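Peer 1: Show me the folded form of this:
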Amino acid sequence: MTFSLVGRCARTGQFGAAAATSSLAVGARVHAVAPGIGAVLTQHRTDPRLGPRGIGLLRSGCTAQQTVAALVASTPDHKWRQLAAIDAAGRTAHFHGANVKPESGAAHRADVVAIGNILSSAAVPDAMADAFAAAPGLPLAERLLRGLEAGEAAGGEHGDVRSASLLVFGAHDFALVDLRADGHAAPIPALRALWDEYAPLVEAYVVRVLDPDNARVL
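Peer 2: Okay, the predicted model is just below:
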């Protein structure tokens, strides 16, 4: 009961992911992102080990398709897994195991792949990918969050959503954005409120890391 997307900003080289689900702490389990490398999603009967494993494959030079294929081959329980990946060139791939429960689906657009399982509508992945693709000039975090919001507006999943997350990496080995809403009655609107508050501060937090002498008080 999860819907999510991973994407790349061709302008900035940023990579990121956004996800929502009916259980707690989706941001701790479903996505893995690495600067300049790409991103991986692992969901349904989630195996969080597959995210870092996928990042390792992307880092070794595997394409998104090769990465997903290798992840499938590496786990005997692939019938329960739903996977997706985006590589450094923006190529995307996904996998649905034979036991992934309907409604499930995936949608690919330039620099994005959206997937979901136990959805209320087959239109959810397309809505997510279309919303992301519609605003290429906006910050990656905003585009990912708009994708998540569009997925919810298209019906989301069967049952109540309880957690949502937003993760973006830029050129550095620390997250630009890592926001989560857990155990919330409306986690996607809560995530929107967090992002709207955090967005003006992103660059200031980067300055704190790279140039603390000139960091401003927040």
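Peer 1: Going by C-alpha atoms from here, please, whenever you check contacts or count neighbours.
Peer 2: Noted.
Peer 1: Please, where are all the strands along this protein?
Peer 2: 2-8, 15-21, 31-34, 38-44, 81-87, 92-96, 105-109, 112-117, 163-169, 175-182 (DSSP state E).
Peer 1: quick one: contacts of the second one?
Peer 2: Under the contact criterion CA atoms under 8 Å, 6 or more residues apart in numbering, strand 15-21 has outside partners 1-9, 26-27, 30-36, 38-39, 140-141, 144-145, 148, 157, 161-170, 187-188.
Peer 1: and the angle from that strand to strand 163-169?
Peer 2: 180 degrees (axes from the mean of the first three to the mean of the last three CA atoms, to 10 degrees).
Peer 1: Could you do the first one as well?
Peer 2: Here strand 2-8 runs at 10 degrees with respect to strand 163-169, directions being taken by the same axes, to 10 degrees.
Peer 1: same for strand 2-8, what does it pack against?
Peer 2: Judged by 3 or more CA pairs under 8 Å, 6 or more residues apart in numbering; DSSP states H and E, the packing partners of strand 2-8 are strand 15-21, strand 38-44, strand 81-87, strand 112-117, helix 124-133, helix 140-153.
Peer 1: In JSON lines, list the ones you listed along with distance to residue 200 and mean neighbour count.
Peer 2: JSON lines is the format used below for the helices and strands packed on strand 2-8 (distance: least, CA to CA, whole Å; neighbours: other CA atoms under 10 Å):
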{"stretch": "strand 15-21", "distance to residue 200": "18", "mean neighbour count": "31"}
{"stretch": "strand 38-44", "distance to residue 200": "24", "mean neighbour count": "29"}
{"stretch": "strand 81-87", "distance to residue 200": "27", "mean neighbour count": "29"}
{"stretch": "strand 112-117", "distance to residue 200": "24", "mean neighbour count": "31"}
{"stretch": "helix 124-133", "distance to residue 200": "20", "mean neighbour count": "26"}
{"stretch": "helix 140-153", "distance to residue 200": "12", "mean neighbour count": "25"}
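Peer 1: Tabulate those in CSV, adding columns for distance to residue 178.
Peer 2: Converted to CSV, those look like this (distance: least, CA to CA, whole Å):
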stretch, distance to residue 178
strand 15-21, 10
strand 38-44, 14
strand 81-87, 19
strand 112-117, 19
helix 124-133, 18
helix 140-153, 10
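Peer 1: Which of these sits closest to residue 175?
Peer 2: Taking CA to CA as the criterion, strand 15-21 is the member of these that comes nearest to residue 175, at 9.4 Å.
Peer 1: I have a second one here; can you model it like the first so I can compare?
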Amino acid sequence: MTFSLVARCPDTGMFGIAISSSSPAVAARCAYARAGVGAVASQNVTDPTLGPLTLDLMQGGLTAPEAIAEIAKRGRFIEYRQVLAVDRNGRAAIHSGPNSLGIWTQAQGENVASGGNLLANEGVPQAIVDGYLASGGHIGDRLIAAMRAGLAAGGEAGPIHSAGMMVVDKVSWPVADLRCDWTEDCPIEAIATAWQVYKPQLDAYIQRALDPRAAPSYGVPGDE
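Peer 2: Predicted structure coming up:
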């Protein structure tokens, strides 16, 4: 019921994840990223504990392939799970259990991995990877381009209703965490619209958190 990608920007070291599903609020259960460590998607009959655990393993020194191999040993009902990871050096790894739903497949390249289940066809994850690698600019732009490429390749077998995008960079919190938890329209386009609004303000929100004295004007009544 889901297709996603995890990615690293080799120029900035930022990590990001984008995900979409026919289920509600998919990003709330499936999207995980940690600055300086990596990004993880835990999906398909989701076990939300696997995302933080994979990040902990990578933070402790394991590569993405090593962390995913450890998850395959430790995870409960791992035959039902899909877990995707990318680490600080751009190495990617994927576990797709044999009981993943419907048409399921995966693809990966340097700095990126994609996987999905209940897909319209087996080519969707490769289209997502290709879309990410072919695009440029901010990692947020690239995540949107990749998800649009996956949707254009067929996406999920049925309509999608939720989506999310998370980006981390240097600080301990996500610098972008955008979600569309339910819509009858296209949730990926809803996220894309939100990103276009949020992107120009991203640095200002970080500065306000770090030192509001040096932050740009808030632009609210009474602000000078």
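Peer 1: Include distance to residue 123 of the first structure when you put the strands of the first structure into CSV, please.
Peer 2: Formatted as CSV, the strands of the first structure follow (distance: least, CA to CA, whole Å):
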stretch, distance to residue 123 of the first structure
strand 2-8, 12
strand 15-21, 16
strand 31-34, 22
strand 38-44, 18
strand 81-87, 17
strand 92-96, 16
strand 105-109, 9
strand 112-117, 10
strand 163-169, 20
strand 175-182, 24
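Peer 1: Distance across stretch 82-102 of the first structure, terminal residue to terminal residue?
Peer 2: 12 Å (CA to CA, to the nearest Å).
Peer 1: Contacts for that stretch next, please.
Peer 2: So stretch 82-102 of the first structure is contacted by 6-8, 10, 36-46, 54, 58, 63-65, 67-68, 72, 78-81, 105-106, 108, 110-115, 117-119 (CA under 8 Å, 6+ apart).
Peer 1: Would you indicate which residues of it are buried?
Peer 2: 82-88, 90-96, 100-101 (16 or more other CA atoms under 10 Å).
Peer 1: for stretch 22-40 of the second structure, same thing?
Peer 2: Quick answer for stretch 22-40 of the second structure (16+ other CA under 10 Å): 22-27, 29-40.
Peer 1: got it, and stretch 195-210 of the second structure?
Peer 2: 195, 204, 205, 206.
Peer 1: tell me the two of the buried residues of stretch 82-102 of the first structure that are most distant?
Peer 2: 88 and 101 (30.1 Å).
Peer 1: So what's the residue count around residue 136 of the first structure?
Peer 2: Residue 136 of the first structure has 16 neighbours, counted by other CA atoms under 10 Å.
Peer 1: Okay, residue 156 of the first structure and residue 127 of the first structure: tell me how far apart.
Peer 2: 10 Å.
Peer 1: Who are the contact partners of the residue nearest to residue 135 of the second structure when sequence neighbours are not counted?
Peer 2: The shortest distance from residue 135 of the second structure to any non-neighbouring residue, by CA to CA, 6 or more residues apart in numbering, is to residue 142 (5.6 Å). Residues in contact with residue 142 of the second structure (CA under 8 Å, 6+ apart) are 131, 132, 135, 136.
Peer 1: Please apply the same query to residue 44 of the first structure.
Peer 2: 1, 2, 80, 81, 82, 100, 117 are the contacts of residue 44 of the first structure under CA under 8 Å, 6+ apart.
Peer 1: re earlier: tell me the one of the buried residues of stretch 195-210 of the second structure nearest residue 216 of the second structure?
Peer 2: Relative to residue 216 of the second structure, and with distances defined as CA to CA, the nearest of those is residue 204, at 6.3 Å.
Peer 1: Contacts only, for the closest one.
Peer 2: 215, 216.
Peer 1: could you measure it against residue 101 of the second structure, distance?
Peer 2: 42 Å.
Peer 1: which two from the contacts of residue 142 of the second structure end up farthest apart in space?
Peer 2: 131 and 136 (9.8 Å).
Peer 1: ends of stretch 79-89 of the second structure, how far apart?
Peer 2: 28 Å.
Peer 1: swap that for stretch 37-47 of the second structure, sorry
Peer 2: End-to-end span of stretch 37-47 of the second structure (CA to CA): 20 Å.
Peer 1: do the same with stretch 109-126 of the second structure
Peer 2: 9 Å.
Peer 1: same thing with stretch 117-129 of the second structure?
Peer 2: Terminal-residue distance, stretch 117-129 of the second structure (CA to CA): 16 Å.
Peer 1: and the most centrally placed residue in the second structure, how far is that from residue 149 of the second structure?
Peer 2: In the second structure, the residue lying closest to the centroid (CA atoms, centre = their mean) is residue 17, at 1.4 Å. Taking CA to CA as the measure, residue 17 of the second structure falls 15 Å from residue 149 of the second structure.
Peer 1: Equivalent analysis for residue 125 of the second structure, please.
Peer 2: 9 Å.
Peer 1: swap in residue 209 of the second structure?
Peer 2: Counting by CA to CA - residue 209 of the second structure and residue 149 of the second structure are separated by 34 Å.
Peer 1: ok, now residue 57 of the second structure?
Peer 2: Here the criterion is CA to CA. By it, residue 57 of the second structure lies 31 Å from residue 149 of the second structure.
Peer 1: Residue 7 of the second structure now?
Peer 2: From residue 7 of the second structure across to residue 149 of the second structure, the span is 15 Å (CA to CA).
Peer 1: and residue 47 of the first structure, what does it touch?
Peer 2: 29, 81.
Peer 1: And it, how close does it get to residue 173 of the first structure?
Peer 2: For residue 47 of the first structure relative to residue 173 of the first structure (CA to CA), the value is 24 Å.
Peer 1: Kindly report the same for residue 140 of the first structure.
Peer 2: Counting by CA to CA - residue 140 of the first structure and residue 173 of the first structure are separated by 17 Å.
Peer 1: same check, this time on residue 151 of the first structure
Peer 2: Residue 151 of the first structure is 29 Å from residue 173 of the first structure, by CA to CA.
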